[in-house]
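> got a predicted structure plus its sequence, pasted below:
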Amino acid sequence: MTPSTFPPLLSALAMSSVLLLAGCASQGVPVVSTASSSTATELPAPPRNEDFPKRENAVRPQGTFPRLEALRAMRTGMGKDQVRNLLGSPHFSEGAFGVREWNYIFHFRTGAGPEYVTCQYMARFNQNAQTSGLYWNDADCAMLVVPPEVKAVAVVAAPAPTHRVILDTDRLFAPGGGSPADLLPSGRAKLEDLAIEIKRNFGRMRHVAVKGHTDRLGARTHKASLSQQRADTVRGLLVEQGIDGRLVRATGMQDSEPLVQCAKATGTQALTGCLRPNRRMEIEVAGEP
């Protein structure tokens, strides 16, 4: 090889390398600095709960415990490679070509012990394969990733104590029900009155905790679902009545905090009646007058 032939050959090799790299990167889409703002104008309508795929249809049904920093870094205008680097591959079979939606199953620790809550996350893409919408199947899930901002308040001499209300779920919901449609008229009226009382007594609310409790009867999965559904329904009604939803958290406690044990009760009817105090809703409000 002579010096005169070396540069053209080097150029040819460099061009081949560029083409090879371009072929390997064909799955990615360049993201420019204006991508986030441009895709923000293309935001599709938010998905409804039924638009999220059923967990049993996932190809990775076990889900993952995501890094909160990765979820907080998600933005519109990101390419699929960037999303995969942050969150991993989607947990459902989304198709092979022209995929416009990725779905994930994420778990979040609730505190001490092995307990956790499960949420579903959806990333939608536009025709340029850039994220155009990021969604949770439950508003509380977003609060786990980015908690509500806690603003500093002036220290007062005598802060108002936490206001705690216990409501009998047998008087709030139809038997075995937990959805808004299962609320008894008298139960709805009681919750509406409670919302009015909360707004009247607390000029500044710090948080409202809604906890759903069941008794010890029945399957654990059913109790978990029912207690969470009832808590969500009560939370929704309080927000509907004007309480800031960013401050209201709903938690299904199942039968983890019983008030009575009823070890001496005999017979199904007697036991069910004895355990009634355990079937309750607790609403705790912290704030200042």
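Received it, and whenever you're ready, just let me know what you need. Numbering: from 1, shown residues only.

> switch to C-alpha atoms for all contacts and neighbour counts from now on
Noted.

> all helices of the stretch 51-200 of the chain, in order?
68-72, 80-87, 139-145, 169-172, 185-201 (DSSP state H, counting those that start in this stretch).

> elements contacting the longest one?
Read that as helix 185-201. Applying 3 or more CA pairs under 8 Å, 6 or more residues apart in numbering; DSSP states H and E, one finds that helix 185-201 contacts helix 169-172, helix 220-240.

> so which of those is nearest residue 9?
Closest to residue 9 of the helices and strands packed on helix 185-201, according to CA to CA: helix 220-240, at 68.4 Å.

> which residues are in contact with the helix or strand following that closest one?
Downstream of helix 220-240, the first helix or strand assigned by DSSP states H and E is strand 248-254. Residues outside strand 248-254 that contact it (CA atoms under 8 Å, 6 or more residues apart in numbering): 140, 207-215, 220, 223-232, 235, 239.

> residue contacts, residue 207?
Residue 207 touches 247-249, 285-287, counting by CA under 8 Å, 6+ apart.

> switch to 10 Å and redo it
148, 150, 162, 244-249, 284-287 (CA atoms under 10 Å, 6 or more residues apart in numbering).

> which of the helices or strands spans it?
With DSSP H and E as the test, residue 207 turns up in strand 204-213.

> about what we covered before: including mean neighbour count, could the helices of the stretch 51-200 of the chain go into JSON lines?
Converted to JSON lines, these look like this (neighbours: other CA atoms under 10 Å):
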{"stretch": "helix 68-72", "mean neighbour count": "13"}
{"stretch": "helix 80-87", "mean neighbour count": "16"}
{"stretch": "helix 139-145", "mean neighbour count": "16"}
{"stretch": "helix 169-172", "mean neighbour count": "21"}
{"stretch": "helix 185-201", "mean neighbour count": "15"}
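
> try this one side by side with the last:
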Amino acid sequence: MNKLLQAKTSFTAHSTPFAALCFVALVAGGCASPSYTITPQMQARAASENPTPPTDDEFPALDSAKWQQGSFPSLEALRTMRTGMGKDQVRGLLGFPHFSEGLAGVREWNYIFHFRTGAGPEYITCQYMVRFNADVLTHGMYWKGAGCADMLKSAPAAAKSIATVQPAVVPAKTTLGADGLFRFDGRSLADLLPEGRHKLDALAHDIRSSVRSVNAIKVTGHTDRLGSKTYNEGLSLARANTVRDYLVQAGVPAQTMQVQGKGESEPKVHCAQTRRAELIDCLAPNRRVDIEVFAEK
């Protein structure tokens, strides 16, 4: 321990201020490796993994945090989180982790996030864990705290306020089959098929040109019943987030968008085929993304 202290003292005493600052950030954030290129193959590996979620006991104790005050995160930043993201990208959205995670080979970052519950100073506190795979890309994001995960499902404040003052409108609903949108088991922007991009471009054009005022747009992902419930919920939400991000890039107002993943809970068809290939084909209508546009024409 004394040798480590002497080494740290020697480094900060004889290094430039910039180098010393980098060393402090290194120790605090567990960001031992420099930036690296993320390839589609690496992202595909991260998307294909299905790690076991942590138990509440696996989250670090709040009083062990390096920065115990935590922070008030941007909901949009949290909604942008995906599998297949590098540490630089996560740090750009969420900042440095609030716990001292280590120096090298760090595979887990932990945060303390607060969310306002009203106009006053009241808020709830949540813990957020980001886990990285062997390629040092995100392959799991987890919450600890009652109602914490639901914060990301809440409608943006702007959309809520509009909904309270505008008359109710009938939503125009578009259903896009996931098999035509994404590569097999895909969920990211990189996994969108050319056919899927064409459909989303056409939908974005229709939204921009055919309505006078958009109140809200609800994007809901669905999966079939194959796979675990937890995996399907994560896949459906990730696909809905990707569709939302693509529509925003195509000019649809981000503040109107609401995203949710229903997993396998709302099937359109029920199938009993025993051969897997036939069962997958039969369940295709359940693998979909619904887009509902609440607007005045």
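Cool, got the structure. Here the structure is a predicted model, which is why all the values come from computation and not from measurement.

> TM between them?
The TM-score (TM-score structural alignment, normalised by the length of the first structure) is 0.55; 192 aligned residues with a CA RMSD of 4.1 Å.

> select only the buried ones of the contacts of strand 248-254 of the first structure in PyMOL?
Typed into PyMOL, the next command selects the buried ones out of the contacts of strand 248-254 of the first structure (criterion: 16 or more other CA atoms under 10 Å):
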select buried, resi 140+207+208+209+210+211+212+213+214+215+223+224+226+227+228+229+230+231+232+235+239
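
> returning to that earlier point: make JSON lines from the helices and strands packed on helix 185-201 of the first structure and add distance to residue 50 of the first structure to it.
Below are those laid out as JSON lines (distance: least, CA to CA, whole Å):
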{"stretch": "helix 169-172", "distance to residue 50 of the first structure": "26"}
{"stretch": "helix 220-240", "distance to residue 50 of the first structure": "16"}
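
> which of the ones you listed sits closest to residue 101 of the first structure?
Minimum separation from residue 101 of the first structure across those (CA to CA) falls at helix 220-240, 26.9 Å.

> sorry, back to before: the strand holding residue 207 of the first structure: average distance to aligned residues in the second structure?
Once the two are superposed, strand 204-213 of the first structure sits an average of 0.6 Å from its aligned residues in the second structure (mean CA distance after the TM-score superposition for the first structure).

> and that strand, which stretch of the second structure?
Using TM-score structural alignment, strand 204-213 of the first structure corresponds to residues 213-222 of the second structure.

> picking that back up, nearest to residue 262 of the first structure, of the helices of the stretch 51-200 of the first structure?
Closest among those, using CA to CA: helix 169-172, at 17.8 Å.

> grab the nearest non-local neighbour of the counterpart of residue 195 of the second structure in the first structure.
In the first structure, the residue matched to residue 195 of the second structure (TM-score structural alignment) is residue 186. Spatial nearest neighbour of residue 186 of the first structure, chain neighbours left out: residue 172 (7.1 Å); criterion: CA to CA, 6 or more residues apart in numbering.

> the one you found -> the second structure?
Using TM-score structural alignment, residue 172 of the first structure sits opposite residue 181 in the second structure.

> returning to what we had before: what sits against the residue nearest to residue 186 of the first structure?
178, 182-191, 230, 234, 280-281.

> what strand or helix carries residue 13 of the second structure?
Assigned by DSSP H and E, residue 13 of the second structure belongs to helix 2-14.

> how about residues contacting that helix?
By CA under 10 Å, 6+ apart, the residues outside helix 2-14 of the second structure that reach it are 1, 18-21, 23-24.

> can I have the buried ones of these as a ChimeraX selection?
Selection of buried members from the contacts of helix 2-14 of the second structure for ChimeraX, criterion 16+ other CA under 10 Å:
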select :20,23
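
> export the contacts of helix 2-14 of the second structure to a markdown table and tack on distance to residue 87 of the second structure?
What follows is the contacts of helix 2-14 of the second structure, written out as a markdown table (distance: CA to CA, whole Å):
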| residue | distance to residue 87 of the second structure |
| --- | --- |
| 1 | 28 |
| 18 | 21 |
| 19 | 20 |
| 20 | 21 |
| 21 | 18 |
| 23 | 17 |
| 24 | 17 |
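
> nearest to residue 141 of the second structure, of the contacts of helix 2-14 of the second structure?
Distances from residue 141 of the second structure to those, taken by CA to CA, are shortest for residue 24, at 25.7 Å.
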